[in-house]
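> one predicted model, sequence on top.
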Amino acid sequence: MYANDGFHELDREECLRLLGAVPVGRIVHTRGALPAVLPVNFRLDRDGAVVLRTSEASELVRAVDGSIVAFEADEVDAVAQAGWSVVVTGRAAVVRDPGEHARLVLDGPRSWVPSPREVFVRILPELVTGRELTGGRTRYGLDPIP
């Protein structure tokens, strides 16, 4: 985390609580040796893992299966100059267990673009960090930026 920059560091429990309250985040992975960021809908699973649902034939599945990725979600109020951001870093893997797949079909995220053969990608949270800003410039007695 960054010290003394006006943000409040969030603990792991608060980070996971906030993640569970939003439907969309961004997965960060490597594509052609360069960073790639893709917005995705997701659901936080009961063990704190981030779960995505996508087409089995998607480029995303090939890019992230077995790789270390980052996942970021946030909520920002530009008028209040407040918000939070949470980043989960961990290994992504396609869910291959038939029983777990069946459970996620019922309890997992719904794909916004359904396809005939969908898979679930689970990101196990090895590192969870978050920051929150409440009140932005007004918190410090400064005029908001127009």
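Cool, got the structure. Numbering: from 1, shown residues only.

> could you use CA atoms for every contact and neighbour count after this?
Fine.

> can you pull out the helices in the chain?
Ranges of helices in the chain, per DSSP state H, are 12-19, 59-64, 98-107, 136-139.

> now these as CSV including distance to Thr30?
Below are those laid out as CSV (distance: least, Cα to Cα, whole Å):
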stretch, distance to Thr30
helix 12-19, 23
helix 59-64, 7
helix 98-107, 26
helix 136-139, 33
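
> presented hereafter is structure B, for comparison with structure A:
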Amino acid sequence: MYRNDGFRELDRQECLRLMAEVPVGRIVHTRGALPAVLPVNFCLEPDGTVVLRTAAGSELVRAVDGTVVAFEVDDIDAVRQSGWSVVVTGTASVVTDPEEHERLVRTGPRSWAPSPREVFLHVSSDLVTGRELVGGRSLYGLDRQ
């Protein structure tokens, strides 16, 4: 981040703590050589792995399994002009281990659009970055308009 730009850089632990408080994020992947962004509900494992649940035959599964993706979560207060944003970058993979799948059926996210055959996706948290807006408009006297 740039010094005095109104933002504060968040460390990994702050990022993961904030992510755990929000139920919806956005997975960013490539579709036809172009960026694609899809809002999804998720949960976070203690080690920072992002867990998604989706239909086994979905386009998302075909697009992301084995690829590097980004996962973005934020919380914005438009009235106060404040908030934070966190991005996790890592490899997405379909959970194929039967025991892990069963554990996630009990503890993982619940589908908002259930399907007869669902799979879980893990997104590793190889890189976790975040920032919080701390200055807002008052930082530069812009709130006096």
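Arrived safely, thanks for sending. Remember, it's a predicted structure, so these values are computed and weren't measured experimentally.

> let's have the helices of the first structure in JSON lines, adding distance to Leu127 of the first structure and mean neighbour count.
Below are these laid out as JSON lines (distance: least, Cα to Cα, whole Å; neighbours: other Cα atoms under 10 Å):
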{"stretch": "helix 12-19", "distance to Leu127 of the first structure": "9", "mean neighbour count": "18"}
{"stretch": "helix 59-64", "distance to Leu127 of the first structure": "17", "mean neighbour count": "16"}
{"stretch": "helix 98-107", "distance to Leu127 of the first structure": "23", "mean neighbour count": "12"}
{"stretch": "helix 136-139", "distance to Leu127 of the first structure": "26", "mean neighbour count": "16"}
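
> hang on, Thr54 of the second structure packs against Glu118?
Yes: the criterion here is Cα atoms under 8 Å, and Thr54 of the second structure meets it with Glu118 at 5.4 Å.

> so the two - more neighbours on which side?
Thr54 (23 against 16; other Cα atoms under 10 Å).

> which bit of the first structure covers stretch 102-117 of the second structure?
Alignment of stretch 102-117 of the second structure against the first structure: residues 102-117, by TM-score structural alignment.

> name the residues of stretch 60-77 of the first structure that are buried.
Residues 60-61, 63-65, 68-75 are the ones in stretch 60-77 of the first structure that count as buried (16 or more other Cα atoms under 10 Å).

> and Leu52 of the second structure, how far is that from Pro23 of the second structure?
The spacing between Leu52 of the second structure and Pro23 of the second structure, counted by Cα to Cα, to the nearest Å, is 11 Å.
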